[in-house]
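Colleague: the sequence isn't on hand, but the structure is:
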């Protein structure tokens, strides 16, 4: 019965979209895509999707999105954003919170699989064979699942190449070769967020001495976006230490150009994906790890990177669903008593 009501509501929404040009003289421009009147028919989908969504963090004040992918407590989310929320707690709709353990981190897809001890949960059912094309309407949850937002698939599915990872600094010449001199720090970069300043002299990363610009670049690029490195430096001759969470070069360079300030921020990792769905739903970095739906209420992908104020990438379900089932199966077998394993 609930499924029929959802389909009926979504059918009404499709008619409403067709009628939008007629209503354009009535609705203010800001209300025509994500206004309350436009989104009301999607309320059944929001309620249904919310029951599969979770919040991941150390407290309810700062969380990342995730989705249940099995009824016995397996949760999928974005790996590079989840690192900052360790140790992980899962906050459920009923007000309870549970500790989560790590099952699998997939670096290629930037996915993290977690597990809580709870049964009878509503898991996402992925639709792997749904054809999509540019211009199709899609929707996703935001604001901790309290709201649903609309947008369109804005480009063909494609791969996003690796641009490397960076601190977000411009390095200057250092004739003494006793460290790497920071000449400039990009706004909203990993370096700025960690408290680094121009004229700081970087002397080591994770305990390894750094003496040249080339050495620093090599050490940073051997890591992944989202990795945290411990950096030691000198400031006016005084030693200091900080932790820096590395980000994709493309993300830092975009912000360095001033394109994304005051627009809700971007994800730490925004590239190096073998296949993505690009859409324009207005989301936040904290919404990554949530499911992407078509207007039939089918989950077709997982939001994986907020790239700029009008662009979000999602991993299509057919890219990860088979591996996901293998990770879950392997973990269940590991957790069985030794005598009952096959």
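Modeller: Good, I have the coordinates. These numbers were taken from a predicted model, which means no experiment stands behind them.

Colleague: all contacts plus neighbour counts: C-alpha atoms, from now on.
Modeller: Fine.

Colleague: which one is residue 38 nearest to, not counting chain neighbours?
Modeller: Spatial nearest neighbour of residue 38, excluding adjacent residues (C-alpha to C-alpha, 6 or more residues apart in numbering): residue 32 at 6.6 Å.

Colleague: with residue 70 instead?
Modeller: Distance criterion C-alpha to C-alpha, 6+ apart; nearest residue to residue 70, sequence neighbours excluded, is residue 123 at 5.0 Å.

Colleague: check contacts around the most centrally placed residue in the chain.
Modeller: Centroid-nearest residue in the chain: residue 288, 3.1 Å away (criterion: C-alpha atoms, centre = their mean). Neighbouring residues of residue 288 by C-alpha atoms under 8 Å, 6 or more residues apart in numbering: 64-66, 77-78, 302-306.

Colleague: with residue 271 instead?
Modeller: Neighbour list for residue 271: 160-163, 248, 250 [criterion: C-alpha under 8 Å, 6+ apart].

Colleague: now with 6 Å?
Modeller: Shown in contact with residue 271 (C-alpha atoms under 6 Å, 6 or more residues apart in numbering): 160, 162.

Colleague: isn't there a helix covering it?
Modeller: No. Residue 271 is assigned coil when assessed by DSSP: H, G, I helix; E, B strand; the rest coil, not a helix.

Colleague: how close does it get to residue 212?
Modeller: As judged by C-alpha to C-alpha, to the nearest Å, residue 271 and residue 212 stand 27 Å apart.

Colleague: kindly report the same for residue 32.
Modeller: According to C-alpha to C-alpha, residue 32 and residue 212 sit 54 Å apart.

Colleague: also residue 99?
Modeller: 43 Å.

Colleague: so which residues make contact with the longest strand anywhere in the chain?
Modeller: If you go by DSSP state E, the chain has its longest strand at strand 299-308. Here strand 299-308 makes contact (C-alpha under 6 Å, 6+ apart) with 126-127, 266-267, 270, 285, 288-293, 312-317.

Colleague: and that strand, how far from the chain's centre?
Modeller: 7 Å (C-alpha atoms, centre = their mean, to the nearest Å).

Colleague: now tabulate the contacts of residue 288 in TSV and tack on distance to residue 55 and neighbour count.
Modeller: Below are the contacts of residue 288 laid out as TSV (distance: C-alpha to C-alpha, whole Å; neighbours: other C-alpha atoms under 10 Å):
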residue	distance to residue 55	neighbour count
64	6	25
65	5	29
66	6	29
77	10	29
78	12	29
302	15	28
303	14	28
304	15	33
305	17	31
306	17	29
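
Colleague: against that first model, consider the following:
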């Protein structure tokens, strides 16, 4: 039989009706079921009064398998659809913040340590001075002799005329001059002028102890001229550690890539090499009059270059020998991961000898001050804020060795 459009439309309507009847027939509501039971009275009259409560519950929550969930009016019974209005008991409970360390435990442990650090720092504040260039404070200094000699960070005062360096403490000012320098550890020894004496009742020299080298994990205190510059931290590397080597991301370097024949194959932007005017194709001959024979020798010479140094580089360009002399610029490039949340940093913060690495937050202007431990012993001189989680100090024995090159042993306080 041939279906006409009219017959086809009727067939489609009939099939649709059967589909709806098949899918929606199982869906029912308990309220509607109860109404139907009351109308007929068949089940209410014949139901067994001794039916168990479990069977009643089973009858009330009976479900029919179908493509759609059965509607049950009991709360939380429709598990097919998550009920966001009914929160689990764990989420309904109010969450209250509790202190990591209970107050009574804190008062017995942490507070005494803080009190002890303040007392120790107060005992050393008479050994700490401000180093000023005219009226501007540029660093801290540590009194190291009975005659009033002071040790500070050299690179912060290296380009200063001798008559502009002053030592300030307790509202008093003294003129000073540089009498000794340790380039490797960036230390400078200052001496008061002969016509000016530092009163002993105002300041006193720090004592050097014959103690063993500090272990990792020891609490240390960076002492300043007042409580505002107090820094407390922990040693994170032994004093035999070397300051972090320079690389393209964290420190000044030449910024050069060499071929085996010592010809420049790349000059990185914003580096010493670019500022000196070196070009790709130049062949290195010497650095600071020392011949460059291979890559390893170039690396050693490069690592000896410090911020502010005057360097001379001889090279060959297009068959002709040339030489450039310039001053190494200040350190300005710092890796993002070390710069985040940690600055400011010291301009010179690498290339030292043995250093004590600790995590105290030392301001660059507080370099030159003493680092002490909880026993009240002098550990070293804070010399640089190296990165976000590391400050560096020159160990006490290195400081003492430097002083004995310029002072008599009788001028130092040795314990």
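Modeller: Received it, and whenever you're ready, just let me know what you need. The model shown is predicted, which means the values in this text are computed figures rather than measured ones.

Colleague: what value does the TM-score take for this pair?
Modeller: Overlay of the two chains. TM-score (TM-score structural alignment, normalised by the length of the first structure): 0.63; 271 aligned residues with a C-alpha RMSD of 4.4 Å.

Colleague: how about the residue nearest to the centre of the first structure, what's its partner in the second structure?
Modeller: Aligned by TM-score structural alignment, residue 288 of the first structure pairs with residue 367 of the second structure.

Colleague: ok, now residue 57 of the first structure?
Modeller: In the second structure, the residue paired with residue 57 of the first structure according to TM-score structural alignment is residue 132.

Colleague: pretty sure that match sits in a helix.
Modeller: No. With three-state DSSP as the criterion, residue 132 of the second structure is assigned strand and is not in a helix.

Colleague: does it touch residue 164 like I think?
Modeller: No. When contacts are counted by C-alpha atoms under 6 Å, residue 132 of the second structure is not listed as touching residue 164 (8.1 Å).

Colleague: between these two, tell me which one has more neighbours.
Modeller: Set residue 132 of the second structure next to residue 164 and count neighbours by other C-alpha atoms under 10 Å: residue 132 wins out with 22 against 14.

Colleague: gap between the residue lying closest to the more buried one once chain neighbours are set aside and residue 11 of the second structure?
Modeller: Nearest non-adjacent residue to residue 132 of the second structure, counting by C-alpha to C-alpha, 6+ apart: residue 166, 5.1 Å away. Distance from residue 166 of the second structure to residue 11 of the second structure, counting by C-alpha to C-alpha: 107 Å.

Colleague: then residue 159 of the second structure?
Modeller: Counting by C-alpha to C-alpha - residue 159 of the second structure and residue 11 of the second structure are separated by 102 Å.

Colleague: quick one, which of those two is more surrounded?
Modeller: For residue 159 of the second structure versus residue 11, neighbours defined as other C-alpha under 10 Å are more numerous around residue 11 (13 against 9).

Colleague: for residue 23 of the second structure, see how far away that one is.
Modeller: Distance of residue 11 of the second structure to residue 23 of the second structure, given as C-alpha to C-alpha: 19 Å.

Colleague: in the stretch 51-200 of the second structure, which spans are strands?
Modeller: Assigned by DSSP state E, counting those that start in this stretch, the stretch 51-200 of the second structure shows strands spanning 128-133, 136-143, 150-153, 165-169, 172-182, 187-192.

Colleague: among those, which comes closest to residue 271 of the second structure?
Modeller: Of all the strands of the stretch 51-200 of the second structure, strand 150-153 sits nearest to residue 271 of the second structure, with 25.1 Å by C-alpha to C-alpha.

Colleague: give me the contacts around that closest one.
Modeller: Under the criterion C-alpha under 6 Å, 6+ apart, residues 141-144, 186-190, 368 lie in contact with strand 150-153 of the second structure.

Colleague: most neighbours among these, which one?
Modeller: With neighbours taken as other C-alpha under 10 Å, the top of the contacts of strand 150-153 of the second structure is residue 368, carrying 34 neighbours.

Colleague: ok, now which ones touch it?
Modeller: Residue 368 of the second structure neighbours (C-alpha under 6 Å, 6+ apart): 140-141, 152-153, 381-383.

Colleague: distance of it relative to residue 158 of the second structure?
Modeller: Between residue 368 of the second structure and residue 158 of the second structure the computed distance is 14 Å (C-alpha to C-alpha).

Colleague: and if you look at residue 336 of the second structure?
Modeller: The spacing between residue 336 of the second structure and residue 158 of the second structure, counted by C-alpha to C-alpha, is 29 Å.

Colleague: and those two? which has more neighbours close in?
Modeller: It is residue 158, of residue 336 of the second structure and residue 158, that has more neighbours when counted by other C-alpha under 10 Å, with 14 against 10.

Colleague: that one -> the first structure?
Modeller: Following TM-score structural alignment, the counterpart assigned to residue 158 of the second structure within the first structure is residue 83.

Colleague: separation between its match and residue 39 of the first structure?
Modeller: In terms of C-alpha to C-alpha, residue 83 of the first structure sits 33 Å off from residue 39 of the first structure.

Colleague: what do you get for residue 315 of the first structure?
Modeller: Relative to residue 39 of the first structure, residue 315 of the first structure is positioned 24 Å away (C-alpha to C-alpha).

Colleague: these two: which has the busier surroundings?
Modeller: In this view residue 315 of the first structure and residue 39 are compared by other C-alpha under 10 Å, and residue 315 has more residues nearby, 26 against 20.

Colleague: okay, and the more buried one sits in which element?
Modeller: In this assignment (DSSP states H and E), residue 315 of the first structure forms part of strand 311-316.

Colleague: what about that strand, how far off from the second structure?
Modeller: Once fitted to the second structure, strand 311-316 of the first structure is off its aligned match by 1.3 Å on average (mean C-alpha distance after the TM-score superposition for the first structure).
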